[in-house]
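Asker: Need a 3D model of the sequence below.
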Amino acid sequence: MNRKQTDFFSSHKLYILFIFTTLLITIVGLFIDNFSLRFFTKDALIFTKGWTVTVDHNVPELADLNDYSFECSAYKTNISLKNTIPAGIPKFSTISMPLDLSTIDVYISNKLVYSYGSELYNKGLMVGSGLHFITLPTNCSGENILIVIRPSEDGAFTRLNNIQIIDTNDVYSLFIKQQIAKFFVSVFLFTFGLLLILVGISISIYARRLNVLISVGLLSVSIGLWALTSSKTNQVLQPDFAVNSIIEYMTLYFAPFAFLLYITSFYASMNKTLRLYYLYCVISMGIFNIVAAILHFTNIVHLSRSLYIFYLVCMPIIPFIIILALKANNSSNDNNRKIFSIGSSIIIITSILDMIRHIIMKYIFVELSYDVGSLIPYGTFFFLITLIIGYDLQIYKTMSIEFEKRTFEKLAYTDALTRLGNRAKADNDILDYEKSNKDYIIISFDMNGLKKVNDTLGHDLGDKLLVTFGEILTEVFGEIGNIYRFGGDEYMVLLDDAYFEHIPLCITRLIYLEESRSKDYPFEIDTSYGIARSKELKDSSQSSVYKLADNRMYEMKIATKRQRD
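Answerer: The predicted model follows:
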């Protein structure tokens, strides 16, 4: 057998290998996504049946959301979903509902319990996509639920078929379990990309020329961030849906440009025609990124509306990479080029499959209760491990620990009833003042008559009294200080000493709101308070300042009682 025949069969085997590898990655990725979603979804109650759907004031339809397809028009379509909270759910439950580019308002028994996006919608800005966690009132089984949705983009979504009711204590951990494969791959790509960028910059400074690792790192970071935002797993660290959506689209649009920058390392081996083709691809993708960003931030065309234009701009890049990959494999004995040939081919195949997946899942198989997930992160993942092998898997564990830490810190610092900070949060914030040697003010509040309300009107109204007073404190002091509830009928406000002159006006407004809100309820909202400044005491420790405020509050409480007697 001559050399040409040997090269042909070697090349043939190589492409059979990458085709097999691509199919294997696709099957394994889909299996892991499907398995984790199906296995861990059994811990949640699927809430897709029995909905009454009304679109644009048309005749309401009783529907199973698994079988229902929506047609959305930006700033025109109004969708309302009505149902009854099912029996048997945990006392503390949360609805998990993914929603793209739309506002959402949720009412339980005609009371608004969750709202997102109206301000952005009214300003004509892009409303973000995200996984909405809607905390339900305790013991709300059998109550009516109304969900009002207003899409901000044409075709914002076509389905709403993954609504779940979950025990509030398990919300975040169950969410991560259902996204385990995406989370692992996304974190790997992002963190590994940052490492490559740092290493590439160091090498570039030493060698006085740009190193290819920088562009590979940019590609990895872009795909990693895109995968985190598109799968909603980054909500752990960044809960702003609008910011997440901007990151999602900008990283998706930038990724092909980063890949083209990586191909610069093969520029010397290109012929004249291929070089011109390459320059066209780089310039067109660069111009698209710049124009899309300008149009979005000037609020002319949102990034989400540029998606199909992005697909069109990418089309010429696909044959270019295929030609370059074939040329690299056939004309070079360099292992790096052969690796590029395999890796880039896998990225191209997974990208094409992902475009097809997006169209099929959004417009054809809308009845599926789950999305099989993007294949691009898996293709990029394989591309990277073909370049560098043996990356430390401890990254996933580190991110998981940090996620759990942040979750528990939030729970540990929040009062369950009022959602204000608790004593632990107050102690921590005061400690920050003391560490920075800044003067501060403590205002101690105590509810008057809470026990009477509990005994005569019941604990539900007693809880309502506590929540209402927390809302009043937030309205009065929320912009200049922090508000806490210590349990029972004790509240505290922490202010910077610079706001001392504002306190009399704030107290006047507080009293007015107490009297005004009392007219809406069968109970009176009345409190005693005491004010203490840290600069008043030589020993301005946390306990001494709070004790001074507390003593003054009790003096007012006794004086008020004497006046009433």
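Asker: going forward, measure contacts and count neighbours with C-alpha atoms only.
Answerer: OK.
Asker: And what about residue 75, helix, strand or coil?
Answerer: Under DSSP: H, G, I helix; E, B strand; the rest coil, the three-state class of residue 75 is coil.
Asker: which residue sits closest to it, ignoring its sequence neighbours?
Answerer: For residue 75, the nearest residue in space outside its immediate sequence neighbours is residue 152; the separation is 5.5 Å by Cα to Cα, 6 or more residues apart in numbering.
Asker: contacting residues for the residue nearest to the spatial centre of the chain?
Answerer: Centrality entry for the chain: nearest residue to the mean C-alpha point is residue 235, 2.5 Å, by Cα atoms, centre = their mean. Going by Cα atoms under 8 Å, 6 or more residues apart in numbering, residue 235 touches 130, 229, 241, 244.
Asker: returning to that earlier point: surely the residue nearest to residue 75 is in contact with residue 128?
Answerer: No: the criterion here is Cα atoms under 8 Å, and residue 152 misses it with residue 128 at 9.2 Å.
Asker: So for the helix or strand hosting residue 38, what gets flagged as buried?
Answerer: Assigned by DSSP states H and E, residue 38 belongs to helix 3-41. Of the residues in helix 3-41, those with enough neighbours to count as buried (16 or more other Cα atoms under 10 Å) are 11, 14-15, 18-19, 21-22, 25-26, 29-30, 32-34, 36-37, 41.
Asker: Please give the structure of this sequence too, so both can be compared:
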Amino acid sequence: MEILERNVEKILAVLSLLAISLIFVYIFKNSDASIINWDEEKVNLNINDKVYENLYIDKINVPPVKAGDVVTITKKDFKLSDNNENLVFRTYGSTIDVFLSGENIYSYGEDLYREGKTLGRGYHIVKLRSLGDKTSDLVIKQRIVEDMSYRWVDFFKFTSSNNIWHEILINNVFGIVSGIFLFSLGAFGNLVYVVLFLITKKNNLHLSYSFATMFFIGLWNCTTSGIIQAITGNYEIISFLEYFSIYATFVMYLFLVALIKKKSGKTKAIDIVKLLSLLILIGATALHLSGTLCISKTIMLFRNYALIVLLVLFYTLYIDYKNQKKYENVLLIGNCISFALIVVHIIIHNFNLTEIMDITNDNLITIAVLVMIIIPLFLYFLELDEIEKYEMQIRVLKSLAYIDKLTGLGNRTSGIAYIMDLIKNGFDYYIVMFDLNNLKEVNDHLGHDKGDEMLVNFANCLNSSFSDDYCKKIRYGGDEFIVVAQFDKVEDINDNIKQLFRVIDEVNRDGEKGYSLSVSYGIASSKEFATTGYENVVKLADERMYSYKSEVKNQICET
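Answerer: Predicted coordinates:
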């Protein structure tokens, strides 16, 4: 089972690394958005009394807004054509009303706004009705419910497609593919981990945290790219899952890094940030559910929080750079890359650098977190090989400590350990003590080589006679051997002893050895004692063995 567990973990680690690498090839090969039939049109933007005329919403530095502001987006003299049968736009934290020819054709969030609840984020899809040859004003009215300094509307396009969600998802192919992949791999990996834990009872936290990190960042990608909205149609769920998943990702990642660096003794800063992150996750969840903390505050908090966390990680990893294992330095490099990408992302969004915002979108954050996932998995894969080397060394040392070199049977230490394990688990057992009758004479007259040969031959006889898995054969010392057996009754022991004497008779038929195997034995059971100590059982078996030996000698003398 250890081999199965080790191989499964290796397969999971290798597949994770290969799949995450190959995903980039697929994404960039299939991310050509030019095939999508989107149409952009110039509109007028009115924030309270300030007017911005004749502009593309996607390409302007959208001004900050405050709670209570009224925003109006107007398309003058709008005429329905083959290219603009549907309007698609994405907003944050605001009520939506769409008017065409003065008629309200789409609404969102008014009831939630009156109840004081948090409004979600997401894509709004408006089916535009035909006006014939007439033109009219298309008006989108937003009531802002929270202060927002970032792009509170970042997608505003028309399309003639009848499969709008397909086009939206294709437009976010990077987030969609990576999100589904990481979410599925994280869920599957944790499922395998749980199964392995139930089978082997071994708790591999490194693997668990790695797959949990994948799961949550995959969930975050699915929310930001639109796939969760396409499935649920619920804006509020998207808002909740967006911040919760990214916070949970950082919490899992911090637990993972702390686990990797546990042996270094320099994890105090990581432990503090880890605890703080967990408290922020719990607190933000409670505040968000109560409506106190809005999505914009959550996003701004996360951006600053992410920078602080990465700075702490950078500092902690850097001060231990010279003392840590060489391949663990990769962790520092990965965090530097992630830190740089997140800084660029924050600069782009905080300064509304719209010229490159459409290109990067949330891809910088996605890549940053992917790096944070790949590196620990890479370290884990390397650590597996190192662990295997240590385990092999331990097995060799155990064999030296527990195996009798001459006979290949277990030695006295392994026998005691085996008995103690039976006692620990509450099992009854029999002990059969064997003693070679004439080993000293063979050593004195034929030499120690013959004596060693005699010991090996008897060990082989024991192996062939007590071949059951629940029989432990031990060379207890010198010419003494014991068998520890988990039989239900003494008759089962006697059957094996009879078989042993038959095997010994077959060995003795070979007269060229110069000696005959002869053995005395005694049997004792743990059931004969009220106490759990093994010493009394061994002592009783030894006494009965010597009684048997004396009886045999007396019979020989009488004869």
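Asker: Superpose the two chains and report the TM-score.
Answerer: Overall, the chain-to-chain superposition scores 0.56 on the TM-score scale (TM-score structural alignment, normalised by the length of the second structure); 354 aligned residues with a Cα RMSD of 3.4 Å.
Asker: picking up where we left off before, elements contacting the helix holding residue 38 of the first structure?
Answerer: Using 3 or more Cα pairs under 8 Å, 6 or more residues apart in numbering; DSSP states H and E as the contact criterion, the neighbours of helix 3-41 of the first structure among helices and strands are helix 171-178, helix 180-207, helix 317-331, helix 335-363, helix 376-387.
Asker: Tell me which of those lies nearest to residue 463 of the first structure.
Answerer: helix 171-178 (24.7 Å; Cα to Cα).
Asker: Read off where the closest one ends up in the second structure.
Answerer: Following TM-score structural alignment, the partner segment of helix 171-178 of the first structure in the second structure covers residues 164-171.
Asker: just stretch 512-532 of the first structure next, same as before
Answerer: Using TM-score structural alignment, stretch 512-532 of the first structure corresponds to no residues of the second structure.
Asker: ok, residue 194 of the first structure - how many residues close by?
Answerer: 18 (other Cα atoms under 10 Å).
Asker: corresponding residue for it in the second structure?
Answerer: Taking TM-score structural alignment, the alignment pairs residue 194 of the first structure with residue 187 from the second structure.
Asker: got the contact list for that match?
Answerer: Under the criterion of Cα under 8 Å, 6+ apart, the contact partners of residue 187 of the second structure comprise 211-212, 215.
Asker: at 10 Å what do you get?
Answerer: When contacts are counted by Cα atoms under 10 Å, 6 or more residues apart in numbering, residue 187 of the second structure touches 181, 193, 211-212, 214-216, 218.
Asker: What are the buried residues along the match of helix 171-178 of the first structure?
Answerer: Of the residues in stretch 164-171 of the second structure, those buried under the neighbour-count criterion (16+ other Cα under 10 Å) are 164-165, 167-171.
Asker: can you give me the helices for the stretch 51-200 of the second structure?
Answerer: For the stretch 51-200 of the second structure, applying DSSP state H, counting those that start in this stretch gives helices covering 110-114, 164-171, 173-200.
Asker: With the first structure overlaid, how far apart is the second one on average?
Answerer: In the superposition with the first structure, the average deviation recorded for helix 164-171 of the second structure is 1.7 Å (mean Cα distance after the TM-score superposition for the first structure).
Asker: same thing with the shortest one?
Answerer: The superposed helix 110-114 of the second structure is, by mean Cα distance after the TM-score superposition for the first structure, a mean 1.8 Å from where its aligned residues fall in the first structure.
Asker: What residues in the first structure pair up with that helix?
Answerer: Residues 118-122 of the first structure are matched to helix 110-114 of the second structure when aligned by TM-score structural alignment.
Asker: Distance from the chain centre to the matching stretch, please.
Answerer: In terms of Cα atoms, centre = their mean, to the nearest Å, the centre of stretch 118-122 of the first structure is found 18 Å from the chain centre.
Asker: what comes up buried for that stretch?
Answerer: Under the neighbour-count criterion of 16+ other Cα under 10 Å, stretch 118-122 of the first structure has 118, 120-121 buried.
Asker: And the contacts of it?
Answerer: Taking contacts as Cα under 10 Å, 6+ apart, the residues outside stretch 118-122 of the first structure that touch it are 74-75, 101-105, 124-128, 150-152, 242.
Asker: Please pick the buried ones from the contacts of residue 235 of the first structure.
Answerer: For the contacts of residue 235 of the first structure, a neighbour count by 16+ other Cα under 10 Å gives the buried set as 130, 229, 241, 244.
Asker: Residue 461 of the first structure contacts residue 451, doesn't it?
Answerer: No: the pair formed by residue 461 of the first structure and residue 451 falls short of the contact definition of Cα atoms under 10 Å, at 11.0 Å.
Asker: which stretch among the helices and strands packed on helix 3-41 of the first structure comes nearest residue 473 of the first structure?
Answerer: Within those, the stretch nearest residue 473 of the first structure is helix 171-178; the backing value is 29.2 Å (Cα to Cα).
Asker: now for the closest one, which elements pack on it?
Answerer: helix 3-41, strand 93-99, strand 130-135, strand 164-167, helix 180-207, helix 394-412 (3 or more Cα pairs under 10 Å, 6 or more residues apart in numbering; DSSP states H and E).
Asker: Redo the ones you listed as CSV? Include distance to residue 311 of the first structure.
Answerer: Listed next are those as CSV, based on distance: least, Cα to Cα, whole Å:
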stretch, distance to residue 311 of the first structure
helix 3-41, 21
strand 93-99, 23
strand 130-135, 23
strand 164-167, 33
helix 180-207, 22
helix 394-412, 32
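Asker: Out of the ones you listed, which gets nearest to residue 532 of the first structure?
Answerer: Of all those, helix 394-412 comes closest under Cα to Cα, at 26.4 Å.
Asker: got the residue ranges for the strands in the stretch 401-550 of the second structure?
Answerer: 430-436, 471-477, 480-485, 519-525 (DSSP state E, counting those that start in this stretch).
Asker: starting at the chain centroid, how far to the match of helix 171-178 of the first structure?
Answerer: Stretch 164-171 of the second structure has its C-alpha centroid displaced from the chain centroid by 31 Å (Cα atoms, centre = their mean).
Asker: Tell me which residues of the helix or strand encompassing residue 289 of the first structure come out buried.
Answerer: For residue 289 of the first structure, the enclosing helix or strand under DSSP H and E is helix 272-297. Of the residues in helix 272-297 of the first structure, those scored as buried under the neighbour-count criterion (16+ other Cα under 10 Å) are 275, 278, 281-282, 284-286, 288-289, 292-293, 296.
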